[in-house]
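Student: can't give you the sequence, but here's the structure:
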């Protein structure tokens, strides 16, 4: 009897070990499947909800940094999250049905695709990709952008500090001239390619335009260049007026008034008079 119970005990023990091994394998396969496919247990509704949140985040960020334009620099995280979630929507499948077949290109309104294209249009219109180095897994500001920001901050700081201490704008122009020329010359090198300013990140373009406006209009630092322009315009005006002046002088001061009247009578009239005189004679 004891031997019988011993055999029965070993059979039960073996079956328990076998079930545990099968359970562990199933659990391992489940975990590996979830790790290989992060969207395995994500529903289309949850992806749509996150897509809407990221779209709202980017929209708010782009409005907050619309003036002065710092959209490219400040909204990169929101843009990456938004584009990533849109890609998830294109690849996710729920119960064998792709999520994109539920939300994209299903009606004339096509709100999801419209919002995606609108946000992408804002990003591309600002040439924001040009601000970054995309060679790494996470985009970082390019060396050109970093250097421009550095010299832009130096120029801006110089103008602001001298505005507080100098009594007139001429001193500000003189003290910050080298910083401004350095910034302006570097900006020209960025737009020296065939595409020109259209290939530059909008953050950089707006920063340079603002600095030039402050330099030329607010501080009036371009008056040195304005003097030759005024001289040129005056000379051009004088040269253009010389022909008119010449004809006026010739008309009233020259011998043209003493010229005899020529051809007072037309040839036709002279012919008629001659024929009449011939008949009378």
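Tutor: Now that the structure is in, tell me what you want to look at. It should be emphasised that the depicted structure is a prediction, and the values quoted were computed from it without experimental measurement.
Student: from here on, just use CA atoms for contacts and neighbour counts.
Tutor: Will do.
Student: and the helix or strand hosting residue 162, what other elements does it pack with?
Tutor: Using DSSP states H and E, residue 162 sits in helix 143-165. Secondary-structure packing of helix 143-165 (3 or more C-alpha pairs under 8 Å, 6 or more residues apart in numbering; DSSP states H and E): helix 169-190, helix 202-213.
Student: closest one to residue 50 among those?
Tutor: helix 202-213 (27.9 Å; C-alpha to C-alpha).
Student: can you name the element that comes right after that closest one?
Tutor: Later in the chain than helix 202-213, the nearest helix or strand by DSSP H and E is helix 223-253.
Student: pasting the second one now:
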């Protein structure tokens, strides 16, 4: 605020000096030539002082010719990544097939931010901050967000240049299951069964269980990406809806035993309550000899 106020004061002072110069020219043009020159020089110095500081000492800029190759490199890499992402959208395999293009695009962005050859300034000022839209920055942020939302880093190694071993093992298990589906479907159907889907359930049950267990383990360790999630979702739909197969639960016997025990608890409770009440009644009943003695005493009292 103080800077703006000072700037306005300087502008008003400059306008006043210029107006005073015009008055001198109109009123006493010949007599005040020397004073006019000094005022004009002072006004020129004042106007130069009003200019922003960067105009007097401009920020060093790189040679645009050195930045044009980086612009073309970013265009080629972004086009290659876009083409790969679209082609691998169905079925989703973008993390496994587009990580090279993504790494190349990140490397190009690093080059733009680093100083150019034989210089101390980078091309970021020319390519990234030279316009309001900032096309390169917007595109780079879009690719980063898509890559992050897909959780592709979970399916790659730490450096992001190779597929992780867990991902490779999962995809190999998936390929084995699909091969089992294809081989079983080629076999002749069983006459007593509807199609040959029951044969698929029997022949590929072990492969499906192995794939499902591996997926649960990766899910527990947060090692899943969009590729593996899409693979497992499609496989489960194929197994349950298309082939009408079910995965038997290994905890069936313990669940049945616990359920039966819980249902039997009320019976045990009421039975134990009934037996406990009967025992109390028996304790209150007098023995037979006490009953006979009591009867004799009552008879004697009545006779007397």
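Tutor: Yes, it's here. Fair warning: this is a prediction, and the values are worked out from it, not measured in the lab.
Student: coming back round to it: could the helices and strands packed on helix 143-165 of the first structure go into CSV alongside mean neighbour count and distance to residue 227 of the first structure?
Tutor: Listed next are these as CSV, based on neighbours: other C-alpha atoms under 10 Å; distance: least, C-alpha to C-alpha, whole Å:
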stretch, mean neighbour count, distance to residue 227 of the first structure
helix 169-190, 16, 15
helix 202-213, 18, 19
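Student: compare those helices and give me the one nearest residue 78 of the first structure.
Tutor: helix 202-213 (16.6 Å).
Student: taking helix 202-213 as reference, get the angle to the helix holding residue 162 of the first structure.
Tutor: Angle, helix 143-165 of the first structure to helix 202-213, by axes from the mean of the first three to the mean of the last three C-alpha atoms, to 10 degrees: 30 degrees.
Student: that older thread, save the helices and strands packed on helix 143-165 of the first structure as JSON lines, and put in distance to residue 118 of the first structure too.
Tutor: Below are those laid out as JSON lines (distance: least, C-alpha to C-alpha, whole Å):
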{"stretch": "helix 169-190", "distance to residue 118 of the first structure": "28"}
{"stretch": "helix 202-213", "distance to residue 118 of the first structure": "17"}
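Student: so which of the ones you listed gets nearest residue 150 of the first structure?
Tutor: Going by C-alpha to C-alpha, the one of these nearest residue 150 of the first structure is helix 169-190, 9.5 Å.
Student: and the contacts of the closest one?
Tutor: Residues from elsewhere that reach helix 169-190 of the first structure (C-alpha atoms under 8 Å, 6 or more residues apart in numbering): 148, 151-152, 154-155, 158-159, 162-163, 166, 196-197, 200, 208, 215, 219-221.
Student: equivalent analysis for stretch 98-116 of the first structure, please.
Tutor: So stretch 98-116 of the first structure is contacted by 44, 55, 86, 89, 90, 91, 92, 93 (C-alpha under 8 Å, 6+ apart).
Student: off-centre distance for that stretch?
Tutor: Its chain's C-alpha centre and that of stretch 98-116 of the first structure lie 27 Å apart, by C-alpha atoms, centre = their mean, to the nearest Å.
Student: what's that stretch aligned against in the second structure?
Tutor: Mapped onto the second structure using TM-score structural alignment, stretch 98-116 of the first structure spans residues 122-140.
Student: still on that earlier bit, out of the helices and strands packed on helix 143-165 of the first structure, which comes closest to residue 23 of the first structure?
Tutor: Each of those has some distance to residue 23 of the first structure by C-alpha to C-alpha; the shortest is helix 202-213, at 56.9 Å.
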